[in-house]
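Enquirer: Sharing a model prediction with you, sequence too.
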Amino acid sequence: MAKFYFEDFQPGYTAEYGPRLVTREEIIAFAAQYDPQPMHLDEVAAQKSMLGGLGASGWHSCGIMMRMICDGFMLDSASMGAGTVEEVRWQRPVRPGDRLTLRLTVLEARASKSRPDMGIVRIRYEMLNAHNECVMTMVTPAMFGRRPAEASS
């Protein structure tokens, strides 16, 4: 039985997960396979880029965030998926050695009009480095099952 249901995500609810260490090797491995731009693969080229040093691909950062979401609560929830992502912003480079923390804040929660067994929760995620600097944000509505009567007791 799930631990988290729609009813657990009320506006203003916050939670934090992590930290998660990001390594040089994983930055380069991800980039080599999915985003082979020089600033993600090579320290010398990265120094000359707008990143000013080796940095993770934004898509790698998205993957890290999703893993932290899954490990933090999603795999233990009545998640029914998400139909869209409203916004993703990469605000600072994710560097080798960064320890990332994920903060979620519930912005809105509403019961589905067409599906009484489901609610829609609009969540803002912020990924922070060890200096508490925001490296990435994402805003997305997520669908969660309503708590069944037998789970309420």
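Expert: Nice, thanks for sending it over.
Enquirer: Going by C-alpha atoms from here, please, whenever you check contacts or count neighbours.
Expert: Noted.
Enquirer: what sits against the residue lying closest to A111 once chain neighbours are set aside?
Expert: Closest residue to A111 apart from its sequence neighbours, by Cα to Cα, 6 or more residues apart in numbering: G119 at 4.2 Å. By Cα atoms under 8 Å, 6 or more residues apart in numbering, the residues touching G119 are 6, 109-112, 143-146.
Enquirer: Please indicate which of these are buried?
Expert: Taking 16 or more other Cα atoms under 10 Å as the criterion, what is buried in those is 6, 109-112, 143-146.
Enquirer: quick one: which helix or strand includes the most centrally placed residue in the chain?
Expert: For the chain, the residue nearest the mean C-alpha position is M65 (3.1 Å; Cα atoms, centre = their mean). Taking DSSP states H and E as the definition, M65 sits inside helix 58-72.
Enquirer: And here is the other one:
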Amino acid sequence: MRYYEDIEIGDTEEFGEYHVTKDEILSFAEQYDPQPFHTDEAAAEDSAFGQLVASGWHTASICMRLLVDGPIQDRASMGARGVDELRWHQPVTPGDTLSIRTEVLEKRVSESDRTRGYVDTKLEGITQDGDVVISWIGLEMVARRNAGDE
């Protein structure tokens, strides 16, 4: 298990692989983001995208899953305070395979609860071609190993 003390500013990781299908794009969009360029191939061809594209929220959900299956599973994570700077850089299309890259930008001990620290990490979702499709800064809370010793 990795605790707050084990995490260093500048730590980077790349991991995961998630293949995005047309059926999944349609299913997610029909339930959560039913805009025509996410739910109708013909309408999508006449959109600014020129083809069916995944909802940005779908892309964010995929990246969150990769994050949970990756570094969060062996980290003493206590959840997150939110995300900053969420950006969709370009659309995800059927057949894309996504992975993620993370970089620790900042860390500090909580002033109100010394049992945890805050770790701000930039996440980028990347296609099989190396294109960044989404990014955000996660504001994670991580348990401290030796908080009771202070």
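Expert: Alright, I've got the coordinates. The structure presented is a predicted model; accordingly, all values stated were derived computationally and were not measured.
Enquirer: related to what we said a few turns ago, what stretch of the second structure does the helix holding M65 of the first structure fall on?
Expert: Counting by TM-score structural alignment, helix 58-72 of the first structure pairs with residues 56-70 of the second structure.
Enquirer: Run through the strands of the second structure in chain order.
Expert: Listed in chain order, the strands of the second structure (DSSP state E) span 12-19, 77-88, 97-109, 116-126, 132-143.
Enquirer: is it possible to export these to CSV including distance to L67 of the second structure?
Expert: Formatted as CSV, these follow (distance: least, Cα to Cα, whole Å):
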stretch, distance to L67 of the second structure
strand 12-19, 8
strand 77-88, 12
strand 97-109, 8
strand 116-126, 9
strand 132-143, 11
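Enquirer: coming back round to it: now do the same for the residue nearest to A111 of the first structure: its match in the second structure.
Expert: Using TM-score structural alignment, G119 of the first structure pairs with G117 in the second structure.
Enquirer: Kindly report the same for F6 of the first structure.
Expert: Using TM-score structural alignment, F6 of the first structure pairs with Y4 in the second structure.
Enquirer: ditto for G83 of the first structure
Expert: Aligning on TM-score structural alignment places G83 of the first structure opposite R81 in the second structure.
Enquirer: swap in A46 of the first structure?
Expert: Using TM-score structural alignment, the partner of A46 of the first structure in the second structure is A44.
Enquirer: wait, doesn't H89 of the second structure sit right on T127?
Expert: No. Between H89 of the second structure and T127 there is no contact under Cα atoms under 8 Å: 11.5 Å.
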